[in-house]
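Engineer: I would like to see how this sequence folds:
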Amino acid sequence: MQPTIYLIPRWGGKIHSDWYDWFGAEIMERYGLSVIVLDMPNWNQPDVEESVNFLLSQISHVDKLTYFIGHSVGCQVVIRYLIARLGQDKTLEIGGILLIAAWFMVDRPWDTINPWIANKGLDYRSLSERVRFRKVVLSDNDPFTPNYAENKKLWVDRINASVTVYPQRSHFNSKAEPGVIEGFAEMIDQTIKTT
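Structural biologist: This next block holds a predicted model:
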């Protein structure tokens, strides 16, 4: 069976934003795989419950060949969706998550981001136990999380993620982002070969 790959855009991002088209073309050329980029509802003002419910309605099947790529707030949607799925079925085995410009806190939060920063009651342990590959890609000059060392520590502590910090990539908004491909290659190499 072929892997299924979902990509969840950044805040205000559309299916063709930033590096998404480039990434899809690269993955097709290198691996012969397609990427499903989800067009999220009300994405200029993302709502936690609406976003998670949207993923629950769009993605009914998850297994060890299912992979998720999140960008910024998309990372938060991915982990909340997967925690919800694991709450329904604790035996799920999920292929992997690749989280780009991921955060648990931001330097200057605004009203509509505060619900995304709140994390009480989220079962991060289930992610570290049931998601086979957990990778976070950060930049050392992300304007939203200048304290990248603390951000990195949170991802390691909460979901036992492997974290790579790239120099001068800001919030990963360029048309091409090699660090994303490198993270994806690592995910595929580590999980497909052991499936």
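Engineer: rest of the way, CA atoms for contacts and neighbours
Structural biologist: Fine.
Engineer: Just the buried positions in whatever helix or strand Ala149 lives in, please.
Structural biologist: Assigned by DSSP states H and E, Ala149 falls within helix 148-159. Using 16 or more other CA atoms under 10 Å as the test for burial, helix 148-159 gives 148, 151-152, 154-156, 159.
Engineer: ok, which stretches of this structure are helices?
Structural biologist: Taking DSSP state H, the helices of the chain run over residues 20-31, 48-58, 73-88, 114-117, 124-130, 148-159, 178-192.
Engineer: biggest strand in the protein, by residue count?
Structural biologist: strand 131-139 (DSSP state E).
Engineer: relative to helix 148-159, how tilted is it?
Structural biologist: Inter-element angle recorded for strand 131-139 and helix 148-159: 170 degrees (by axes from the mean of the first three to the mean of the last three CA atoms, to 10 degrees).
Engineer: please give me the structure for this one as well, since I'd like to look at both together:
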Amino acid sequence: MASPRLFIIHGYTAGPHHHWFDWLKAEAEALGMTVTVPALPDSQHPEKEAWQTALTECVGEVDNQTWFVGHSLGCITALRYLNQQPAGQDAGGVIMVAGFSEAVPPLPELDTFMSVPFDANRVVQRVPHRAVIASLNDDIVPPVLSLRFSQQLNAPFYALPDCGHFLSRNGMTELPLVLQLLSQFIKE
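Structural biologist: Model prediction:
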């Protein structure tokens, strides 16, 4: 059996080595996972189609040993990718950090990512392990958006008290809850 694959999907203005991504990559590799953190194109001026194309080229076929951790805009990007997969190509799970599926008031430049709704029911039916993590003091994505996102995904909601938007400038260079959930999910 092939080792589990993890894809860490960064968000707006970020890249593969930002925030807690390198830490999670090293920790997941220590668990025996093959980890990829794709550099999505032009993260300062993201375009939905370009990000989907890049993810398609990077991930390829999905199976129950394929896992996704998304951050912010990377969450909806990962879920849209999963929506495109044919029947029988279902991921093992997703962990969404500071995710959202509706317009974020301070970031109208991201509205095109929300212009077509994603099929949450399809994700719920086809991806057995799902979790959403938010911070109650997130000053970029209001926590209520992440809460509604978790409800759409029928996913447990983990509200942390003081992590901001989970950025390195908020002191977030590690995110143990993601590793804890990932470890738990891959054992189930």
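Engineer: Superposing both, give me the TM-score.
Structural biologist: After superposition, the two chains reach a TM-score (TM-score structural alignment, normalised by the length of the second structure) of 0.88; 183 aligned residues with a CA RMSD of 1.8 Å.
Engineer: nearest to Gly12 of the first structure, of the helices of the first structure?
Structural biologist: helix 73-88 (9.4 Å; CA to CA).
Engineer: now the closest one, how far from the chain's geometric center?
Structural biologist: Offset of helix 73-88 of the first structure from its chain centre (CA atoms, centre = their mean, to the nearest Å): 10 Å.
Engineer: who touches that helix?
Structural biologist: By CA atoms under 8 Å, 6 or more residues apart in numbering, the surrounding residues in contact with helix 73-88 of the first structure are 8-11, 48, 51-53, 55-56, 68-70, 92, 99-100, 102-103, 116, 122-124, 126-127.
Engineer: same thing with stretch 117-133 of the first structure?
Structural biologist: Residues from elsewhere that reach stretch 117-133 of the first structure (CA under 8 Å, 6+ apart): 64, 79-80, 82-83, 86, 90-97, 104-105, 134, 158-161, 187, 190-191.
Engineer: Leu33 of the first structure contacts Ile27, correct?
Structural biologist: Yes: counting by CA atoms under 8 Å, Leu33 of the first structure does reach Ile27; the two are 5.8 Å apart.
Engineer: For the spatially most central residue of the second structure, give me its contacts.
Structural biologist: The residue lying closest to the centre of the second structure (CA atoms, centre = their mean) is Gly70, at 1.4 Å. With contact set as CA under 8 Å, 6+ apart, Gly70 of the second structure has these partners: 8-11, 76, 78, 94-97, 99.
Engineer: repeat that with 10 Å
Structural biologist: Neighbouring residues of Gly70 of the second structure by CA atoms under 10 Å, 6 or more residues apart in numbering: 7-11, 76-79, 94-99, 132.
Engineer: now that we have the residues you listed, which one has the most neighbours?
Structural biologist: Of all the contacts of Gly70 of the second structure, the most densely surrounded is Met96 (31 neighbours; neighbours counted as other CA atoms under 10 Å).
Engineer: if I look at that residue, how far off is Leu147 of the second structure?
Structural biologist: Applying CA to CA, to the nearest Å, the value for Met96 of the second structure to Leu147 of the second structure is 11 Å.
Engineer: what residues are shared contacts of the two?
Structural biologist: Residues touching both Met96 of the second structure and Leu147 (CA under 10 Å, 6+ apart) are 132-134, 155, 157.
Engineer: Put together a markdown table for those, with distance to Pro41 of the second structure on each row.
Structural biologist: Putting these into a markdown table (distance: CA to CA, whole Å) gives the following:
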| residue | distance to Pro41 of the second structure |
| --- | --- |
| Val132 | 25 |
| Ile133 | 25 |
| Ala134 | 25 |
| Ala155 | 29 |
| Phe157 | 30 |
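Engineer: and the residues you listed, which two are the farthest apart?
Structural biologist: Top of the distance list for those (CA to CA): Ala134 and Ala155, 12.4 Å.
Engineer: Pick out whichever of the two has more residues nearby.
Structural biologist: The neighbour comparison of Ala134 of the second structure against Ala155 (other CA under 10 Å) goes to Ala134, with 29 against 20.
Engineer: Map the more buried one onto the first structure.
Structural biologist: Under the alignment (TM-score structural alignment), Ala134 of the second structure maps onto Leu138 of the first structure.
Engineer: quick one: that match from Met1 of the first structure, how far?
Structural biologist: Counting by CA to CA, the gap from Leu138 of the first structure to Met1 of the first structure is 31 Å.
Engineer: same question, Leu38 of the first structure
Structural biologist: Distance from Leu38 of the first structure to Met1 of the first structure, by CA to CA: 22 Å.
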